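J.: Predicted model and sequence below, questions to follow.
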Amino acid sequence: MNTQRQPATAGAQDQVSELFVVVFAGYYRPWATWIQHRLESHGHRVVLQRWDPPRELPLESALGDLLLARGRILLVLSDWFFELGPRPEGEWTQALRGIVAANAERFAAVNLTNRALLPATAVLEPVDLWGIGAAEAERRLLSRLGLPEGPARRELPTCSRYPNDPPAVWGEVPRRNRRFTGRDELLNRLQQQLTEAEQGSAVVALLGMSGIGKTQMAAEYAHRFSSEYDVIWWVNSDTRGTQRERWGELAPELGLPVGSEPGERIRAVREALRRGRPYGRWLVIFDGWDDLEGAEELLPTGPGHVLITSRNRGWAEAGATVLDVPGFLRAESTAYLMRRAPRLTAAEADDVAVELGDIPLALVQAASWLGESDMEVSEYLRMVRDGEMAQLVDPSGLDGVPRSSLTSWSILINRLRESQPHAVELLSLCTAFAPGRIPIGLVRLLPPGQLPDNLGWLAGDLPSWTRALDTLVNYSVFTRRDARSTGDPTAEPGPEQEAVHMHRLVHDIVTRLTSPEDRQAHCRIVRRMLAAADPGNPQDSRLWPRYAELLPHLEPSGALGSHDYRVQETVLNLLRYCLHSGEYQTGTELAEKIREQWSELFPPEHPRMMELTNQQGNILRAYGQFRAAYELDREMLERLRALPEADATSLLLTAGCLAADHRFLGQYTEALERQQEVLDTARELLGPDDFLTLQAQHHLGVGLRLLGRYADAYDIDLKTLRRRETLLRARHPATLMSGIACARDLRLLGRYGDALARQELGMRLHLQVLGPQHPNTLRARHNLLLCERRAGSHQDLGGAMAALLEDMERVHGRGHYATVGLVVDYGNYAREHGDLRQARDLIEEGESAFRGLLGPAHPISTGMLSNTGLVLQAAGERSEALTMFESAYAGLSVTLGTDHPWVLGCALNAAAGRNFNGRLESAKELSRDTLRRARRVLGPDHPFTLSCEVALACDLRGLREHEEAGKVEEDALQRLARTLGAQHPHTQSARQRVRPYWDFEPYLG
C-alpha cells in the first residue's frame, strides 16, 4: 500500500504546519538534528525522540508507545537502529509486519546506510539519504513526507551542518566505534556542560580509572556532535612532546603563517582559537592528559570547547568542569556483550558483566574473545572466577583494576600464544615502546639479520605481519591502527608507516606477562629501530614530526642507557631536536635523564658527556636558566683543565659556553676576558677563518657592546661581517647575524642614518632567507624598529611594535627574555607618545619579568628602575621618580663603573629628577660631570653627549646662570643640527627646551 502523499501544488505555502516526531538511535543524533532544522525552516514543528527501549519491553509495545504521540513518526534507519537492545531479527520482522504495517500512514523513514536493511522495512518505504548532497537530501526528505519542495519559509538563526559534510578541519579523531554502547545520559550532560559554559571557559575533563572508556566516550562525542563544529582536533597527550607536536600541527590546518617550531605553532593556534578566526566553532580533545604541569600554556580559550580525558583529579583545581565516568550500567554492559558476541543469551551476558564489574575495557576484551572463540561461557567464567591466570600478573600499580579483569586479559593472551604466536610476539614487542601511539612499522626498516631468528618474520613476512595486526585489532588488544603520512598525497602508506594504539592498561598487563628475557630482547630491537629511524638532521624543521614520534620511546626501550654508539647518537639528536624546535622544558627534562644514565657509563670528561653538557647548557640558556647553565659549564671546564691531555677543541667549546653564561649573568668583564681567551685559542688552533673562530669573534663583539665599548664592538663586528661575506656568502644565517650586530653598533654609536640603512637591507635578506617568523628575523625586526625610532621616523611605530610583540609571543612566549625586551621598548615608546597607562603596564611587566629571570642585582634589572622612574615622572610622581633614578644610577655605578654608557644614561635621568624636585645645584653638578664623562666615552658629537649639554643648559637656567646656559645650549643646537639634521625630533625638542631623557634598552646579547 502506497501511503506517500502527492507533492503539493499552488498554495502549498499556505498549508497548516505539521508535527513530526523524529525517532533515532543516539548514534545518529546529528542526522536527527539536521532533519529537525530543515523541517522547522519549512514551518513545521518537530520533536526529537532518542529511542533505545529496554530489552525487556516487547518491541511491538515500544513501537506502540510511539503512536501515543500526536503527529507523524519519522524513523531514522540504519543497520545500527536494528541492533538496539539488541533484539533478534525475527522480533523486528514481526513488529514491522504487525503494528507498523497496520499504522503505515503514521510512519515514514529515511535510510542512512548503504547496507541492506531487513526486508520487512519495505513497509516504511524509506528514502535513501546515504552518499548525497544536502540539497538533494532535503528534496528527498520533503518528497517522502509529501511536503512542498520549494524554498524554505525561513532560515533559522542557527542551523546544524549537513552530516554528510564533515567539519572544515578534522584532526585524526579515532574512527567511530560501531559497537559503542550507551553513555547517552553522560554524553548529553557533557554537551550541556560545554554549551552552557561561559565563553572562554568551556573546558570539561572526563575523569576515571584506566579502561573505564574515557577515550571512547570522547571519540563518540566528536562524531555524534560533529555537525556543531567547524574544527575538531584530537591531541594525544600521553607525553608532553607528542602532545605539543600534535597540538602545533593544527596551525597549518588553520592556514596560520608560522614556521615549524612547536611552541610558535601552539601560540599561534591558541591566539587564532581565542579570536575565533578563521573558525569560531571548534572542539579540541586532549586525550590522556594526566600531567598538569604547564597546562595554562597549552589550554585554548575562546568561543569553542575543550574536552580532556584524564585520571588526574587536579583538573578541578585547574578550572575544568569535572565529569566522572563510571562503569557501564548493567543494561549497557549486557547490550554490548550481546551485540559483540551474538551467541550469548541475556542471562550469560549478565553473568559476564557481573564478574567483570561493568568495566568497559574488560568487557571489550571478553566480548572479543567470546565472539571469536567457541569457548563455552560457563568455562570462561570458571577460569575468571578461579583467577588461575591472574596469578601471572602482578596487580600492583594497575589503578584498582579488579582481579577478574586481569584474569580475562590473561586468558586471551595465553590462548593467543597457543593459536596465534606471531600476534603475541608482535604484542610483546610493543611493550618495549611507551603506551599510546606506537610506530610499530619502524621494525620493518631493520634488516632481518638484526632481528632474532624467531622474529625475522617481522621484517620479511608481510602476510604474517598483516595477520598478526588484524588479529590484535579484532580482539581489541589494539584500540586502533593507522598509518603516518608519507608526505606524498598520491602515495599509499606502506607497512613501514603503520602505527597502532595500545591502551595503557593493556600495555601494563602484557608487560607483566612478558618474561624478562623476552623484554630485554625486545628492548634491544626497539633501540635499533629508533636508531634506524633517526633522520640524522634535527635542525631540519621538516623532520621534527619524526623526532616527536620517536621521543616518547627513548626511556621505555632503554635507549638512554644503551652502549650502542648509533643509539647514543640518536639520543643526542633528539636532545638537539628539543633545542632547535624550542621544546626547552622537554629538553631540560630529557637532558637530566640522559645525564643520570650516562654518568654510569662514561667518566665526566668523556666526549659523550662533553657533548651532552654542551647541548644541555645551550637548552638551559635558551630556556632562561642562566645560573644552571653556568654551573654545568663551569664544572665541565674545571674537569677538562684537570686532565693531563685534554682535548683542545672540547676545551675551546666549553670555555665559549662559559663565556656566554657570564654574559647572561651580567658578569660582563669576566665574560669579555674569557671570550678573548677563546678567540685567541681558536685562531691558534683552527685558524682565523674557521667557522668556530668567526663565531668566537662575533661573541667578542657582543661582550664589547655589553661593556659599552661601542666603537671597538663595531670594528670587530665589521671585520667578522666581511670575512663571513667572503667565506659563507651574504645570505648565510651567520652572515645575517653579523649584519644585525653592525647595525646595532652603528645605532649605539649615534650614527642613526647609517644604522637604519644597513638594517633595512638586513631585514630584506632575513625575510628572503629565513622567513618572517624565524627568531633571527624577529630580532632583525626589533632592531629595525629601534633604528627607525632613533633616526626620527615620523610614522607611528606603535602598531608595528604591537604586531611584532604578537609574533614574538607566538615564537618565544611572553616570558622569554627576547619578548620581555620588546615589551620594555614598546613601553618606552608608549610613554614617549603620551599613553601613560599602557606604558606603566608594559614597564611594570618588563621590570617584574627581568627581576624573575635575572635576579634583582643583575645590571638589566637595575637599569629597569630608570624606565620605571620615567613613567612616574611623566605621571607627576616626581619624588618617587627621583628615588628610582638614584637607585638605578647608584646600582649600575657599582656593577659597571661610572663611565659605562648605561650609567651615564641613568645619571642624565637622575639629574632631571633632582631638578624637578628643586635640588638645582645638585642637578647642575651631576649634569656637568655626566657631560664631561660622555664627551670622553662617546665623543663630543654623539647624540647622547649633546643631550647632556641640553640638560646642563636647563640646570644653569634654573640657577639663573643665563650666560653660560646660552653658550652651552647654542653649542648643542649647532652640533645637533649638523649631526642629526635640523628637522630631527631630537633637535626640535632641544630647540623647544624640552628636558632630554634616556631610555634604557635591555639587551642580553
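T.: That came through fine. Computed from a predicted structure; not experimentally measured. Numbers count the residues shown, from 1 in each chain.
J.: hey, let's count contacts and neighbours off CA atoms from now on
T.: Noted.
J.: Where do the strands of the stretch 151-300 of the chain begin and end?
T.: Counting by DSSP state E, counting those that start in this stretch, the stretch 151-300 of the chain has strands at residues 169-171, 203-207, 231-236, 282-287.
J.: Would you mind listing the outside residues contacting the third one?
T.: With Cα atoms under 8 Å, 6 or more residues apart in numbering as the contact definition, strand 231-236 has outside contacts at 167-173, 222, 226, 242-243, 246-247, 250, 279, 281-289, 436.
J.: mind running it again at 6 Å?
T.: Here strand 231-236 makes contact (Cα atoms under 6 Å, 6 or more residues apart in numbering) with 167-173, 243, 246-247, 282-287.
J.: next one: stretch 549-565
T.: Residues from elsewhere that reach stretch 549-565, judged by Cα under 6 Å, 6+ apart: A432, F433, A434, C523, R527, I594, Q597.
J.: Can you add neighbour count, distance to D717 and secondary structure and give those residues back as JSON lines?
T.: Shown next, in JSON lines, are those (neighbours: other Cα atoms under 10 Å; distance: Cα to Cα, whole Å; DSSP: H, G, I helix; E, B strand; the rest coil):
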{"residue": "A432", "neighbour count": "27", "distance to D717": "52", "secondary structure": "coil"}
{"residue": "F433", "neighbour count": "26", "distance to D717": "49", "secondary structure": "coil"}
{"residue": "A434", "neighbour count": "21", "distance to D717": "49", "secondary structure": "coil"}
{"residue": "C523", "neighbour count": "20", "distance to D717": "51", "secondary structure": "helix"}
{"residue": "R527", "neighbour count": "27", "distance to D717": "45", "secondary structure": "helix"}
{"residue": "I594", "neighbour count": "22", "distance to D717": "37", "secondary structure": "helix"}
{"residue": "Q597", "neighbour count": "16", "distance to D717": "42", "secondary structure": "helix"}
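J.: could you redo the residues you listed as JSON lines and give each row distance to R722?
T.: Supplementary listing: those in JSON lines, determined by distance: Cα to Cα, whole Å:
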{"residue": "A432", "distance to R722": "53"}
{"residue": "F433", "distance to R722": "51"}
{"residue": "A434", "distance to R722": "50"}
{"residue": "C523", "distance to R722": "52"}
{"residue": "R527", "distance to R722": "46"}
{"residue": "I594", "distance to R722": "40"}
{"residue": "Q597", "distance to R722": "45"}
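J.: Which of those lies at the shortest distance from A910?
T.: I594 (50.9 Å; Cα to Cα).
J.: and the residue lying closest to that closest one once chain neighbours are set aside, how many neighbours?
T.: Leaving aside its sequence neighbours, I594 sits nearest to L560 (Cα to Cα, 6 or more residues apart in numbering; 5.6 Å). The number of residues packed near L560 is 24, by other Cα atoms under 10 Å.
J.: Quick check: L560 vs E600, distance?
T.: The gap separating L560 from E600 is 11 Å, by Cα to Cα, to the nearest Å.
J.: hold the first one in mind and look at this next one:
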Amino acid sequence: MGSATGPYSQVTNIAEQHIHLTPPRREEVVWPVEVGPVPELATAFQPRTVVREGVDAARASGEGVVLTQVFSGGGGVGKSQLAAAYAGQALAEGAELVVWATAGDEAQIMAQYAQAAARVGVPGADGKDLEEDARAFCGWLATTSRRWLVVLDDVTDPVVVEPWWPVSRTGTGWVLATTRLRDARLTGGGRRRVDIGVYTPEEAAAYLHTRLAGEDMEHLVDEQAGQLAEALGYLPLALGHAAAHMINEDLSCTAYLALFQEEETRLEEILPATADAEGYGRQVTATLLLALDAAQRADGNGELVVPVLRLAALLDPAGHPHTLWATEPVLTYLTGHRTETPTEQAQQGPAPRPAAVTAGQARAALRLLHRYALLTCDTRAEPRAVRIHALTARAARETTLGHQVPDLATTAADALLEVWPDPDEPHPDLAATLRTNSEALSTHARQHLWHPEGHLLLFHAGTSLINAGLPSAATDYWQSMTADSTYFLGPDHPDTLTCRHSLAISHGQNGRLYDAINLHEQVLTDRERILGPQHPDTLRTRHSLAVSYGQAGRIHEAIALGEQVLTDTERILGPDHPDTLFSRSSLATFYRQAGRIHEALPLLRQVLADRERILGPQHPDTLTTRHNLATSYRQAGHTQDAIDLLQQVLADSERTLGPHHPNTLASRNNLVTSYLDAGRTQDAINLSEQILADSERILGPHHPNTLQTRRNLASSYWQAGRIREAIALEEQVLADSERVLGPQHPDTLTTRHNLATSYWQAGRTQDAINLQEQVLADRERILGPHHPNTLAARRNLATSYRQAGRTQDAINLQEQVLADRERILGPHHPNTLAARRNLATSYRQAGRTQDAIDLLQQVLADSERILGHEHPDTVLVREVLSGWRRRQPRGRTGGRRRWPGRG
C-alpha cells in the first residue's frame, strides 16, 4: 500500500495578522438572485395539494418547514421536487433571493452561503474565507428586509445543520428543508415537520397522463394506467423510471405493466422480499432493471451504462466530480467490463479485443442514464456534478453480483485518488466532496478496500482531515481505521501500525500530548521489532515521537532523537526526500526551543530553500517553514525581519489554508509576540482578541492553542499597563492549564511565570516571589538550568528580590543570567541587553552608581544600534540614564514598572 504518514506536527506557536486588502469593486446586484442552482422540476410535476396545505400553514405562521417522508430510509417520495417547486414559486411571487444548498455536508452549506454572500454583496464577505463569508451571509439574512428563501436539501445530520439554519428577524425570509430522517432535533425552535408520502392514486394517474402527453405520447395511457400506478406503489421515483422508459421505448401502460410483473417475478430470485425494509424498494428495483435493459439497447458505446451505474452507486448520492469519469482507472475498468449486447452474445467464435473506452464515451453513457432518469449529470454543479438518488443507488447495488464488487470498489477508490489534489487545502469544497465519497465507498465496500491490504484512499482521506485542521474528526477517523485494520489485517500488519501512527499524530494535533507520546512510543517499539530500526516507517515514527517530545517540553530528548533521525534519513532516503526535510525542520525547531538559535537559523534557511525548489513557494509545508523561520528571527532579536516574514506568511496562509486553519492561527499568535517585541502593543491587543474569539469558536475554550492565545492576550494587556485584566486572564489560564495540560507542562510553567510577572507589576511582590521561586525550581528540574525559559524565570525572580530590598540576592542571580545569555544568545541579543539593563539597576540600588551608569551606557549604545532610537526599550534606557546622570533617584520610569520580558 505504501505508508501514509500524514503531516508532522511541527507547527510552532506563531501568530497571524488579518491582511485587510481593499476589496474588489462589486458589480451592482441585479435582483432577483438565484444561488444553487435550483433543480429543474420534473416534467408533469404534481403539486401535492394536501402536503402543500401543511407547508403553507407553517409558512403563514412564520415557521421553517422540514419535509420528512413518512417512512425513514432511501427516499423517492419527491421531497426535493416539492422544495424545488416552492423555490420557483417564491421567485414568481417576488422573492429577491433563493438559495439552494445541499445540506448533507457542512462544507457544502458554507460554500453555497459564501457564494450567495458574494452575489448579493454582503458587507464583510470578501471571498478570502469561506466560513467567515458564510457567517456574514447568515447575519445579513437575519436583518435584511429583502424577501428570501433558503432550501437545505437532504439533511443527514441535525448537528451539522443547526449552526447554519438561517433566521429572519424581519419576517421577510423563511427556510425549507428536506430530509430522510425523523429526528426530533430537526423540529422545535420555530420549525415544523410536514410529512410527505407517496402520490395519491389521483396524483399518480395525473402524473402519468401529463408526463406522457407532454411528449405527445398520450396514446400510451390506456385502461391499465391505474393498475400500473398501484403496482408501482404510487412511488414518484418508480413512476419517473417507468415514464422515462415508456417514452423512450414507445410502450403503453399495459405493455410496461406486463414487463414490470415479469421483472418482479425475476426479482424474487435476486432480491428476496425480506430485503425491502422500506416497503417500496422492490418497485424501484424493478423499474431500475427495466430502465437498464432499455438503456443497454440504446447504448451505442459498447454497453457502458450498467458498469457506469454500478460505479456511481458506490459513491456519495449527493454527488461526485464529473472529472472522475475521465480518469485512467475508470476508463480501464469500463474497457474491460463492457456488457455484451444480445447481438454479441449470438456471435460465434472469439470476440475481438475491445477498443479502449474514451472519456467522451463514458460521459455519453452518463447522459444516457440521465435520459432514463437513473442519475443526474449536471456539470454546473461541480464538484458534485454526478448525483444518483439514494434509493436508485441501493437498487443498483443490490442487483450487482458479489464477485463484481471488489473490482468496482478498487476502481472507484483509484479514481478518487487520481482526482484528489495534493495539497488539497486550497480546494476545501473539492476535498470535502472527496472525503464524503470515500466514506460512502467504504460504507458499501469496506472489506474489499482492506484486501489484500488497506487501500491508499483510506489513508489519504484521514490525512486530509489532519491537513484540514480538523483534529477531532481526524482522531475519530483514525480510531475507526485502527479498529478496521486490526480486524482485517491483524495488530502487527504494517498498515495497522500506520493507522496507530496517524492516530498518535491526531492526538498531538488535538492537544492530547501524553496520549500522543504513549502511542508513538508503542508504535516505535512495534515498528523496530517488525520492520527494523532503519525502515522508513520506523524513522517516521521516531521523528513524530521527537516532535511530541518537543511539544511536551522534553527538549533534550527531542534534540537527541531528532539528530539521530536526521542522520538516518539523510543516509537512507537522501538529502531532498520529504521526510529528510521534515526531520531537518523539526530539529531546527528543537534547537530554537533550547535557545540554540544560531544552530536553528541555518537549518531553517536550508529547508526553506529546498522546499521552495522542490514543492513550490505556496505549498503548505513551505509556508510552515517560512513561519518557523520568522519565529527564529524573532528569537534572534531580528524583530522587523520576523514581522515582515510573518505578514507574508499570513497572506499566503489565509489564501491557501484559510484563516481558521490551526497553522494560520499559530502564525497569527507569533505575529502578536513580534508586535509586542516591536512595542506595537495596541496592534498586539487587537490581533489577540480577534484570535481568541476564533480559537474558542473553532478549537474550543480549553484547547492548548486557545490557552496559548489567551496567554498572549494577557501579555498584551500587561504590556499596555492593563494589569488587573492581565492577572484575571492569567489566573484563569493557569487553572485551565494545570487541569488540561498538567502542573509540570512547559505551557503551565509559562503561565505561572507570567502571572508572577503581573503580581510584581501590581505591587504584590511577595506573591510574585513565592510563585517565581516555584517556577524557577520546576524549570531547572524539567528544562535544565540553561534553557531560555529558565533564564527568564531567574531574571524575573531577581527583579522581585530587588524590589523586595534583597539587592545582593538580585545581583547574584542577574550576573548569572547575564553570563548565560551572553554565552547562549550572544552579547547583542535583546534579551541579553535586558539582562544587562536589569543588572545596572541593581548595581545602582546597591550604591554602585558608576558601575550602573557605565553598564547602562553600553546598553543604550547597543539598543540604539540593534533596536533603533525610537524603540520603547531604547527610550526607557535613555530616560533612566538621563535621570541617573542628574543624580535623581529613579526607581521607576514612565509611570509603569517594567520587567524586561515575559514568558
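T.: It's in. Computed from a prediction, not measured in an experiment: that's the story for all the values here.
J.: any idea where the helices of the stretch 651-800 of structure 2 begin and end?
T.: Assigned by DSSP state H, counting those that start in this stretch, the helices in the stretch 651-800 of structure 2 fall at 662-677, 681-698, 704-719, 723-740, 746-761, 765-782, 788-803.
J.: Just give me the neighbour total for M209 of structure 1.
T.: Counted with other Cα under 10 Å, M209 of structure 1 comes out at 20.
J.: Helix, strand, or coil at S632 of structure 2?
T.: Here S632 of structure 2 is recorded as helix under DSSP: H, G, I helix; E, B strand; the rest coil.
J.: measure it to F45 of structure 2 for me?
T.: For S632 of structure 2 relative to F45 of structure 2 (Cα to Cα), the value is 66 Å.
J.: who's more crowded, those two?
T.: When neighbours are counted by other Cα under 10 Å, S632 of structure 2 and F45 differ, and S632 comes out ahead with 26 against 18.
J.: With S168 of structure 2 as the reference, measure out to the closest residue to Y477 of structure 2 other than its chain neighbours.
T.: Distances taken as Cα to Cα, 6+ apart place G462 nearest to Y477 of structure 2, at 6.4 Å, with adjacent residues excluded. Taking Cα to Cα as the measure, G462 of structure 2 falls 38 Å from S168 of structure 2.
J.: wait, is R192 of structure 2 part of a strand?
T.: Yes: membership of R192 of structure 2 in a strand is supported by three-state DSSP.
J.: Compare G462 and S168 of structure 2 (neighbour count), which wins?
T.: When G462 of structure 2 and S168 are compared for neighbours, G462 comes out ahead with 26 against 20, by other Cα under 10 Å.
J.: and that one, what element?
T.: helix 456-467 (DSSP states H and E).
J.: Mean deviation, that helix versus structure 1?
T.: For helix 456-467 of structure 2, the mean deviation from structure 1 after alignment is 4.1 Å (mean Cα distance after the TM-score superposition for structure 1).
J.: report the angle between the axes of that helix and helix 662-677?
T.: Angle, helix 456-467 of structure 2 to helix 662-677, by axes from the mean of the first three to the mean of the last three Cα atoms, to 10 degrees: 20 degrees.
J.: and the residue nearest to I594 of structure 1, that's in a helix?
T.: Yes: under three-state DSSP, L560 of structure 1 sits within a helix.
J.: Roughly how far does it sit from T239 of structure 1?
T.: Counting by Cα to Cα, the gap from L560 of structure 1 to T239 of structure 1 is 17 Å.
J.: now swap in S210 of structure 1 and tell me
T.: Counting by Cα to Cα - S210 of structure 1 and T239 of structure 1 are separated by 16 Å.
J.: Those two: who's more crowded?
T.: S210 (22 against 19).
J.: which ones are touching R844 of structure 2?
T.: R844 of structure 2 neighbours (Cα under 6 Å, 6+ apart): A852.
J.: Tell me if it really is in a strand.
T.: No: R844 of structure 2 sits outside any strand when classified using three-state DSSP, being helix.
J.: and the gap between it and R892 of structure 2?
T.: On the measure of Cα to Cα, R844 of structure 2 and R892 of structure 2 end up 13 Å apart.
J.: Please apply the same query to P533 of structure 2.
T.: 59 Å.
J.: quick one: which of these two has more around it?
T.: Taking other Cα under 10 Å, P533 of structure 2 and R892 do not tie; P533 has more neighbours (16 against 10).
J.: quick one on the thing from earlier: for the contacts of stretch 549-565 of structure 1, which one is nearest G891 of structure 1?
T.: Closest to G891 of structure 1, out of all of the contacts of stretch 549-565 of structure 1 and judged by Cα to Cα, is I594, at 41.0 Å.
J.: burial measure for P421 of structure 1, as a count.
T.: If we define neighbours as other Cα under 10 Å, then P421 of structure 1 has 15 of them.
J.: And the one 4 residues further on, by the same measure?
T.: When neighbours are counted by other Cα under 10 Å, E425 of structure 1 registers 18.
J.: That one in helix, strand or coil?
T.: Per three-state DSSP, E425 of structure 1 ends up helix.
J.: That one and T514 of structure 1, how far apart?
T.: Counting by Cα to Cα, the gap from E425 of structure 1 to T514 of structure 1 is 10 Å.
J.: and what of L651 of structure 1?
T.: From L651 of structure 1 to T514 of structure 1 the distance is 47 Å (Cα to Cα).
J.: go on, I619 of structure 1?
T.: Taking Cα to Cα, one finds I619 of structure 1 at 38 Å from T514 of structure 1.
J.: ok so, going back, can you redo the helices of the stretch 651-800 of structure 2 as TSV with distance to G64 of structure 2?
T.: As requested, those are exported to TSV (distance: least, Cα to Cα, whole Å):
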stretch	distance to G64 of structure 2
helix 662-677	35
helix 681-698	26
helix 704-719	36
helix 723-740	40
helix 746-761	47
helix 765-782	56
helix 788-803	56
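J.: okay but C787 of structure 1 is in contact with L756, surely?
T.: Yes: between C787 of structure 1 and L756 a contact is recorded at 5.2 Å, counting by Cα atoms under 6 Å.
J.: out of those two, which sits in the more crowded spot?
T.: C787 (27 against 24).
J.: To which residue of structure 2 is the more buried one aligned?
T.: Superposed on structure 2 with TM-score structural alignment, C787 of structure 1 falls opposite S674.
J.: which SS state does the counterpart of E278 of structure 2 in structure 1 fall under?
T.: Here E278 of structure 2 is matched to V401 in structure 1, going by TM-score structural alignment. With three-state DSSP as the basis, V401 of structure 1 sits in coil.
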